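Engineer: Give me a 3D structure for the following:
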Amino acid sequence: MSNFSASKEANIQVRLFHHRGGKYLRIDFKQYDSNAKYRCKQIEGYRYSATHSCWYFPCTSGTITALRSAFPGLSIASSVLEEMNLEISETPPAPAIREEKMAVWVSRTAGRKFKIEMPEVRSDWASKLEIIPGWHFDTAGQFWLLPDNKESIRLLFSLFGQHLELTPEIQADFAPRSGGRGSDSISLPKPQRVRWRPSTTLPPMHEKALLAFEEQLLIERMSYATMKSYLNHFARFLSHFPQREAKDISPDQIRDYVIHIVKARDYSASSQNQIINAIKAYYEKVLKYQRQLYKVSRPKKPLRLPSILTREEVRQLFDATPNLKHRCILMLIYSAGLRISEAVNLRVRDIKKSRKCIFIRDGKGSKDRYTVLANNVMPVLDQYLKQYHPKLYLFEGQSGGAYSKRSIQAFFCRARDRAGINPDVTVHSLRHSFATHSLDAGENLRYIQEALGHNDIKTTERYLHVSSDALRSLSSPLDDMDLS
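Structural biologist: Prediction:
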């Protein structure tokens, strides 16, 4: 706080300012510095004029004292001091500006937004907030606004770690609750960066590479799960070469590493592809190397047919779910073909009853879409809304905020066991069942693709392999033989 250079003081001008019928002191910066803004905000009575692009303060001797304390060596025009009847040679007392610990403060506004305030002595922190989707900077109040959701909290923790400070209200909303398996809590990330930390400390050169990779992934707004996976695999890759910088690792060494790690850990084809993707992402996105830098064989991903329920099993599952809220969640997931993440992120306003559709915001791949709202789910949904009165999210936890995905998985398993149906099915099987049953009912494959949010029609076509009607329409050549 104390090392504000004298050369910068010369770039600051204090003059009288007439504004809205009053007289104030105005401060201008010839060469703007974020440290100066932080110091201005510590002076009592400060205001910022977006119209005049300046900070202004009450025209009092106390303000002059505070300005001199905030900017030691500050030169104030004699005309200003004379009009205020102050001595030109007046020396300021001990600095009155308060020292603030390096922290990012997160509070909640009345409009259900996160309000972000921070000391401008760390201006590099402010630029990172632009990575978070939905950010907005309030020029009048000089603070940031972010969407009030757990993804914002996760990204804030990944960006600022231990420096993040939440109000008790927000901590209560996002902190894990006691109650174990049936809890409606939202898991709050630990106050650290999202990347995986190896058991052995990485050398500084690898820490720098890992940080650069994380920031690149944040800039590209990759999902939290993808970031965590990429950083996890890349950190293991770096720890395999403790004495060599990432830029000096040859393509042959990369290939040898992939072979070694797949053999040692017996990775699946999907995991092997993810390791290759993580390494490629660093070299191509951070170091800007060409795609032809190295050649690593890609394993062929096996085709797995989705597990589905029959219509009768779906009915049995609903009957085995006595809780109104739980039954409404499962019925909505099945009737609209939702992913579990899409179900918990639904807002009350996303249910379009008049249009008989559901708006899915920010689904997989950051895509919005509409899907169907079934007629038979409406009575259950209306009863749920009347009984629970959700405010923001359609399905809210006990402490507010979005419902927990883990809680949905838990009560689904209990209902599945009570119903005595296929023990291998999961919540996601309801989405698969929606697609398969829609095909069996003769619905257009293109419409099903739109409802599910698939980019490629080939992804939707895989449900043809499990459609019972498609199999029934195929006759076996054995049936044409006379075996009597």
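
Engineer: only C-alpha atoms for contact and neighbour calcs from this point on.
Structural biologist: Noted.

Engineer: centroid residue for this protein?
Structural biologist: By C-alpha atoms, centre = their mean, the mean C-alpha position of the chain lies nearest to residue 151, the distance being 2.9 Å.

Engineer: Would you mind measuring from that residue to residue 136?
Structural biologist: Residue 151 is 16 Å from residue 136, where distance means C-alpha to C-alpha, to the nearest Å.

Engineer: Quick check: chain neighbours aside, which residue is closest to the residue nearest to the centre of the chain?
Structural biologist: In space, and not counting its chain neighbours, residue 151 is closest to residue 224: 8.0 Å by C-alpha to C-alpha, 6 or more residues apart in numbering.

Engineer: Can you give me the neighbour number for the one you found?
Structural biologist: 15 (other C-alpha atoms under 10 Å).

Engineer: same deal with the one 4 residues further on?
Structural biologist: Neighbour count for residue 228, taken as other C-alpha under 10 Å: 18.

Engineer: Could you do residue 355 as well?
Structural biologist: The burial count for residue 355: 9, using other C-alpha under 10 Å.

Engineer: Helix or strand: which one has it?
Structural biologist: Assigned by DSSP states H and E, residue 355 belongs to no helix or strand.

Engineer: Kindly report the same for the one 3 residues further on.
Structural biologist: Secondary-structure assignment from DSSP H and E places residue 358 in strand 357-360.

Engineer: from the chain's centre, how far out does the next helix or strand after that strand sit?
Structural biologist: Per DSSP H and E, the first helix or strand lying C-terminal to strand 357-360 is strand 369-372. Counting by C-alpha atoms, centre = their mean, to the nearest Å, strand 369-372 is centred 22 Å from the centre of its parent chain.

Engineer: To check against the first, give me the structure of this:
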Amino acid sequence: MSLTTVKIKSFQHRQQQCVGLIFKYDLKIIELVKTMPGARWSATKKCWYISETEGYQQIIKDAIGGICKLEFNIVPKTPGVDEIKDYRDGGSIKGEEENILDVKCDEKQKTFYIHLPYRFKDDFKKLEGAWWHPGAKVWSALNTGDNRAHLIEILKATSYKVSFAPTKERERKPNKRPKLINPLQPEKEFLRHMQIEKKSQNTIRQYTWYVVWFLTINRNNDIKTTPGELVMKFLHDEIVERNYGPSAQNQALSAIKYYYRNVHHVDLDAENIPRPKWKRPLPKVISEEEFIAMYRQCNNVKHQIILKLLYGCGLRRAEVCDLKVNDVDFKRELIFVKGKGDKYRVLNPGRRLLDDLKKYNKSFLPKDYLIEGQRGGKYSATSIEKIVKRTAEKAGLKQNIYPHMLRHTFATHHMEKGTELRLIQEALGHSSSKTTEIYTHVSRKNIKKMRNLLDDINI
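Structural biologist: Okay, here's the model as predicted:
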């Protein structure tokens, strides 16, 4: 049986020197490629690739060398003396295209960062303060005149040019909203009341959307004459009939009630508008052994930190995304978490997680958010869900695992270890202890206190 040939070629991708692996579709090879550090699929290059870092040949051999025939074709032609002379005189080196290497300068840290091709690493190491960050896959050095001049000299005889620029925060794309035909906006008093009451931005967005929706649907009706009837008709025709859940129904009703109360001074409570029954199921949890199995299937350092924050600190998915670099106080060994309603709470991360976070920060160099996406900015909540599901599947867990289940597990395991209910309540950010008490119903320790009657009879 002949081995599948994998061609390995070097190319520039997103201003970074990479190594592409080109082969015919083979699920077994793909699964092994995914185990390589930083392996990603490029839709533009139509191949899997890794960064051209030190020792990448051995990484490839260790991962797929046993089942594939490897063809390395990555070493670019080294320009000769005559070619370099021609280049300096205004010509170009044969076989190379001109590439611009963006150098990001951090004025606060007096440091610059660059995605440098692998073959220049030995020369770059001679710069003052030179450092390789494996997580971010970027080199850094002190932003001095000598270092800049040295970097330009390193690349002088090549087709690479450097462009020094200050770091800029990535712009966030606006959220997409459902489109309404000629939407009607609420009065200014509506927004002003919410701002005075310091409602969270998420609440303001949601309330505004439901009120705009309600006003647009009733543009031809007098909303002051029969408000109760119009609201119930809106909730039924637009919310219930579209199969929105109880949570959306409650939020829509709360938004419209808030609008009537603060803008038209009408109390809709007298209308007896029914709210949907809230069916609260018992929280689902996993065992400690199951979490360990999940964690051991995760080889990505950033993903490991996410799992630890979900299970070890009981954070919500959105809270992990909102964590800022400055929210971790390494001196006082605390984490400040921004929860629902912009309420902050303080957590004890423990020394093990703090040590992991120090290594993570040094490797990945997060700028603003602690967990950043591949191109900077806030990490995607959807990506966190995929990480949890994927590691659970690899660990062989049969049930559907989602991020919030790890938060339930955090609370339940603390309950079983005898942690005070009040401390668990504060760690979870619950305003009422009744919300936290639900975990007493799923605590294995409490359940086992009551023996099953069948254990005491011989049948």
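
Engineer: Assumed residue 105 of structure 1 was part of a strand.
Structural biologist: Yes. Assessed by DSSP: H, G, I helix; E, B strand; the rest coil, residue 105 of structure 1 belongs to a strand.

Engineer: What's the match for it in structure 2?
Structural biologist: When structure 2 is aligned by TM-score structural alignment, residue 105 of structure 1 is left unaligned.

Engineer: Next, the distance between the ends of stretch 287-296 of structure 1.
Structural biologist: 18 Å.

Engineer: Just to be sure, residue 5 of structure 2 is in a helix?
Structural biologist: No. Residue 5 of structure 2 is assigned strand when assessed by three-state DSSP, not a helix.

Engineer: residue contacts, it?
Structural biologist: Under the criterion of C-alpha atoms under 8 Å, 6 or more residues apart in numbering, the neighbours of residue 5 of structure 2 are 23, 68-71.

Engineer: which residues touch the strand holding residue 358 of structure 1?
Structural biologist: With C-alpha under 8 Å, 6+ apart as the criterion, strand 357-360 of structure 1 contacts 336, 342, 346, 350-352, 368-374.

Engineer: how about the residues you listed, which pair is most distant?
Structural biologist: 368 and 374 (19.3 Å; C-alpha to C-alpha).

Engineer: Of the two, which one has the most company?
Structural biologist: Comparing residue 368 of structure 1 with residue 374 by other C-alpha under 10 Å, the one with more neighbours is residue 374, at 16 against 12.

Engineer: Distance-wise, check the nearest residue to that one once chain neighbours are set aside relative to residue 375 of structure 1.
Structural biologist: Closest residue to residue 374 of structure 1 apart from its sequence neighbours, by C-alpha to C-alpha, 6+ apart: residue 335 at 6.0 Å. Distance, residue 335 of structure 1 to residue 375 of structure 1, by C-alpha to C-alpha: 9 Å.

Engineer: who's more crowded, these two?
Structural biologist: residue 335 (22 against 11).

Engineer: Looking at structure 2, name the residue matched to the more buried one.
Structural biologist: By TM-score structural alignment, residue 335 of structure 1 lines up with residue 312.

Engineer: what ranges do the strands span in structure 2?
Structural biologist: With DSSP state E, the ranges of strands along structure 2 come out as 4-12, 17-22, 40-42, 47-51, 68-73, 99-106, 111-114, 131-133, 138-142, 160-166, 328-329, 334-338, 344-347.

Engineer: how about those in JSON lines, adding distance to residue 191 of structure 2?
Structural biologist: Shown next, in JSON lines, are these (distance: least, C-alpha to C-alpha, whole Å):
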{"stretch": "strand 4-12", "distance to residue 191 of structure 2": "49"}
{"stretch": "strand 17-22", "distance to residue 191 of structure 2": "50"}
{"stretch": "strand 40-42", "distance to residue 191 of structure 2": "44"}
{"stretch": "strand 47-51", "distance to residue 191 of structure 2": "49"}
{"stretch": "strand 68-73", "distance to residue 191 of structure 2": "62"}
{"stretch": "strand 99-106", "distance to residue 191 of structure 2": "38"}
{"stretch": "strand 111-114", "distance to residue 191 of structure 2": "43"}
{"stretch": "strand 131-133", "distance to residue 191 of structure 2": "45"}
{"stretch": "strand 138-142", "distance to residue 191 of structure 2": "45"}
{"stretch": "strand 160-166", "distance to residue 191 of structure 2": "37"}
{"stretch": "strand 328-329", "distance to residue 191 of structure 2": "33"}
{"stretch": "strand 334-338", "distance to residue 191 of structure 2": "23"}
{"stretch": "strand 344-347", "distance to residue 191 of structure 2": "24"}
